[in-house]
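Q: The sequence isn't on hand, but the structure is:
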């Protein structure tokens, strides 16, 4: 099965730390697409205890990842990384399917799905 989302080693390390800190060990990491944001779509990430019937599931660097089948095409080839700088750290998301994105870095649209933009 092709993995819609690629989690880097740096991102997986940070996700594991967050799981330990939030007592979420053994949970899945869900990567999702939601409507909204300046460009129409936004990314979402969170922990879930159970896999749904419409989810694709795979594992990278010991992280069990869930992506809803309806989001897989939009996220295909997306790389989730974690970068640290003097100003702090944070997750970065690089989606090769995004044709436009907002300055916030979390809002985007694709050629096939524009979503519903909101005022930012």
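A: Structure received. Just so it is clear, the structure is predicted and the values come from calculations on it, not from any experiment.

Q: C-alpha only now, for contacts and for neighbours.
A: Fine.

Q: Give the burial count for residue 19, as a bare number.
A: The criterion is other Cα atoms under 10 Å. On that basis, residue 19 has 17 neighbouring residues.

Q: here's the one I want to compare it with:
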């Protein structure tokens, strides 16, 4: 079975740096799906202190991640990477379940869940 979310080594390194910089060492990385964005759904990433109810727990490259059970089917097989360029760096998200996305790269929709698009 495919991991729900695959975190690259580069992304894990950047998350660890962010945790250290923001006094979040030992926190969990929550990867989520939220309503909104140009295409109807958007990705979320943030730090939390505790696992919630039916969260799925993942451990990769020293990062303890959680994903809400309801988001797992939408995110199944999603890869999170971190890339640097001359313009700076940023996280990239590749979701094999997304059937449409907008130019910003953080808004999408799937065949199963459309979400509620917002004007961009």
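A: Thanks, I have it. Just so we're clear, the structure is a prediction, and the values are computed from it rather than from any experiment.

Q: Residue 10 of the first structure belongs to a helix, doesn't it?
A: Yes - the assignment for residue 10 of the first structure by DSSP: H, G, I helix; E, B strand; the rest coil puts it in a helix.

Q: contacting residues for it?
A: By Cα atoms under 8 Å, 6 or more residues apart in numbering, the contact list for residue 10 of the first structure reads 81-83.

Q: what's the matching residue for residue 78 of the first structure over in the second structure?
A: Residue 78 of the first structure maps onto residue 78 in the second structure when the alignment is built from TM-score structural alignment.

Q: For that match, which residues are in contact?
A: 4-6, 93-96.

Q: The helix or strand hosting residue 100 of the second structure vs the first structure - mean distance after superposition?
A: Assigned by DSSP states H and E, residue 100 of the second structure belongs to strand 98-101. For strand 98-101 of the second structure, the mean deviation from the first structure after alignment is 0.2 Å (mean Cα distance after the TM-score superposition for the first structure).

Q: Could you pull out the buried residues of stretch 45-64 of the second structure?
A: 47, 51, 55-58, 63 (16 or more other Cα atoms under 10 Å).

Q: and if you look at stretch 66-75 of the second structure?
A: For stretch 66-75 of the second structure, by 16+ other Cα under 10 Å, it's 66-68, 71-72, 74-75.

Q: now, which of those residues sits nearest residue 20 of the second structure?
A: Ranked by distance to residue 20 of the second structure (Cα to Cα), those are led by residue 66 at 18.7 Å.

Q: just checking, the closest one touches residue 58?
A: Yes - between residue 66 of the second structure and residue 58 there is a contact under Cα atoms under 8 Å: 6.2 Å.

Q: where does the residue most central in space within the second structure fall, helix, sheet strand or coil?
A: Closest residue to the average C-alpha location of the second structure: residue 31 at 4.0 Å, with Cα atoms, centre = their mean. Secondary structure state of residue 31 of the second structure, per three-state DSSP, is strand.

Q: what's the answer for residue 90 of the second structure, then?
A: Under three-state DSSP, residue 90 of the second structure comes out as strand.

Q: give me every residue that touches it.
A: 82-84.

Q: change it to 6 Å
A: Going by Cα atoms under 6 Å, 6 or more residues apart in numbering, residue 90 of the second structure touches 82-83.

Q: That one -> the first structure?
A: Using TM-score structural alignment, residue 90 of the second structure lines up with residue 90 in the first structure.
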